[in-house]
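Asker: Pasting the sequence and the predicted model now:
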Amino acid sequence: MKKFRIILAVVLMIVINAQLSKAQKVDSLMYKAYLLSSQSLWESALDQNENDWSLEKAIAYYGILNNTMVSSNEEKFDEFVDPALEYLESLEEQGIHKAEAMALRSSIYGFIMAYSPWKGMYYGPKSSSAIESALEKNSDSPIVNMISGTSLFYTPETFGGDKEAAVEAFEKAIALYEKANYQGWLYINTLASLGQAYQSIGQKDKAIETFEKALTVEPNFKWVSSQLLPQAQASK
């Protein structure tokens, strides 16, 4: 019996290590896809998330759709938006990573409105409701706070947008990512967003400091080094 338990423990350790290794590989692939704005790498990251009900797969869908916003590739957006929403809704129904799934769904509704502003009357309330529910479910999730900040930053003030509140949400997301020792693509993306939010409320020194911090974490962050930081420095 003792020998069997030892063998079982070894097998479990091998399985767990293999799963962790695969998760790290996918996270690394998403990081590279983000830095290079590569649609093909994003799709490869999604393909490698074979397990259902994983947060990583939900994030890969979000990354793909976010990348289409950068490249203005509406055809690719249309290809992936419905499968992404269906997957997130399935996560919510299963009660797995529910807060994060609701937050990501809220963000995707925002993407839909960005491509088709005339859909705002329908998707605006749905997006607001989803992020509010996500915050109620787990206000200590970095992903939820990141997306809450994005929503507050880009939503017109007339409809509930608040750039100072966005700064607070981004700051909380950064603190939570750092507490978890996470420096993946969502972290550096949030640093870029926080810098933009600082700049929008006139805190130019903090904006520059945040952009410089992002480049300390990732020196090859071209969006920050070639665009955001120079713009912030020129505005002083």
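Answerer: Now that the structure is in, tell me what you want to look at.

Asker: going forward, measure contacts and count neighbours with C-alpha atoms only.
Answerer: Will do.

Asker: What strand or helix carries the residue nearest in space to the middle of the chain?
Answerer: The centroid of the chain falls nearest to L186 when counting by C-alpha atoms, centre = their mean (4.8 Å). Assigned by DSSP states H and E, L186 falls within helix 185-200.

Asker: The structure to be compared is supplied as follows:
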Amino acid sequence: MSQQVSAQDSTQFDKIRQSIETAVDSLQPERLIGLNTKLKTLTQTGDPEIKKYAYYYLGYSNYRLQNSFPQINEDQQEKYLDEATGMFEKAVEIDREFAEAYAMLGSCYGMKASGIFSGMKYGPKSDNAMSKAKELAPANPRIVMLDAIGKLYKPSMFGGSIEGAIEGFKRAAELFEDWQRPNTYAPRWGEAEVYAWLGQGYVKAEKYEEARQAYRKALEVKPGFPWVKNMLLPELEEKSE
């Protein structure tokens, strides 16, 4: 009976995972919110692998609700960030070697380090979580990408570097080309997104033609990618006029 329940949970989880990634790509926050309710039931499963990935994807969903939808107000974004942080913390409690969750946790802590006092509290937590992720899986492309995103936004005195971020995005893009997921449940997102981030790095460096090429590559990997097609490319054209 337990094997049957586990198989049912596995099938349900895979459908929800695919739906979450589709909702993120197609910029549908309402769909994400609905999927969160379904995911919460899977945090009660007896299968520890499904359980940790259910927490991971709950965190991922809330992380996206926090930073991918400008129509969501700042107070609600903060709540989604708190929820995401809590979910990733639970994921690493289940598996102390869950590199993907440590990287996302590091990213969440980094976003919480938005001022002097919050920076003192969350900056070291962000660095520690990201360092743990890189130690566990140095060739994981999402971890390399998330580390580069941190570099792109950190002040230089805390390790930020536009050029360092660009090099990180390039390395992540190379790693995605040969990346093999370690199991059925592992995340798949990021292969097109890394080029979107590379383009943003080039924009910050005022290298607009390189940014345009990176965005075009993102659209090759994921045709019609709304974030790039509808937001980043139009912003670039305005800047480069």
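Answerer: Thanks, I have the structure now. The structure displayed is predicted, hence computed values, not measured ones.

Asker: one step back: packing partners of the helix holding L186 of the first structure?
Answerer: helix 2-36, helix 142-154, helix 163-179, helix 204-217 (3 or more C-alpha pairs under 8 Å, 6 or more residues apart in numbering; DSSP states H and E).

Asker: how much does it stray from the second structure?
Answerer: The superposed helix 185-200 of the first structure is, by mean C-alpha distance after the TM-score superposition for the first structure, a mean 2.0 Å from where its aligned residues fall in the second structure.

Asker: Could you list the residues in contact with that helix?
Answerer: If you take C-alpha atoms under 8 Å, 6 or more residues apart in numbering as the criterion, helix 185-200 of the first structure is touched by 30-31, 34-35, 143, 146, 150, 153, 163-164, 166-167, 170-171, 173-174, 177, 204, 206-211, 213-214, 217-218, 224, 228, 232.

Asker: One more pass at 6 Å, please.
Answerer: Outside of helix 185-200 of the first structure, the residues within contact range by C-alpha atoms under 6 Å, 6 or more residues apart in numbering are Y31, V167, F170, A207, T210, F211, A214.

Asker: do stretch 129-140 of the second structure as well
Answerer: Contact with stretch 129-140 of the second structure is made by A99, Y102, A103, G106, as judged by C-alpha under 6 Å, 6+ apart.

Asker: and the gap between the third one and D9 of the second structure?
Answerer: Counting by C-alpha to C-alpha, to the nearest Å, the gap between A103 of the second structure and D9 of the second structure amounts to 26 Å.

Asker: neighbour count winner among the two?
Answerer: A103 (28 against 19; other C-alpha atoms under 10 Å).

Asker: starting at the chain centroid, how far to stretch 143-160 of the first structure?
Answerer: Relative to its chain's centre, stretch 143-160 of the first structure lies at 13 Å (C-alpha atoms, centre = their mean, to the nearest Å).

Asker: Once you drop chain neighbours, what's closest to Y57 of the second structure?
Answerer: Leaving aside its sequence neighbours, Y57 of the second structure sits nearest to R17 (C-alpha to C-alpha, 6 or more residues apart in numbering; 7.2 Å).

Asker: residue contacts, the equivalent of A23 of the second structure over in the first structure?
Answerer: Alignment note: A23 of the second structure maps to A33 in the first structure; criterion TM-score structural alignment. Contact analysis of A33 of the first structure by C-alpha under 6 Å, 6+ apart lists L41, W42.

Asker: before we move on, what about S127 of the first structure?
Answerer: S106, Y109.

Asker: tell me which element the counterpart of it in the second structure is part of?
Answerer: Structural correspondence for S127 of the first structure with respect to the second structure (TM-score structural alignment): S126. Taking DSSP H and E as the definition, S126 of the second structure sits inside helix 116-136.

Asker: Just give me the mean distance for the helix or strand Y80 of the second structure falls within relative to the first structure.
Answerer: Secondary structure assigned from DSSP H and E places Y80 of the second structure in helix 74-94. Compared with the first structure after the fit, helix 74-94 of the second structure shows a mean deviation of 3.2 Å (mean C-alpha distance after the TM-score superposition for the first structure).

Asker: chain center to that helix, what's the gap?
Answerer: Mean C-alpha position of helix 74-94 of the second structure versus that of the full chain (C-alpha atoms, centre = their mean) differs by 13 Å.
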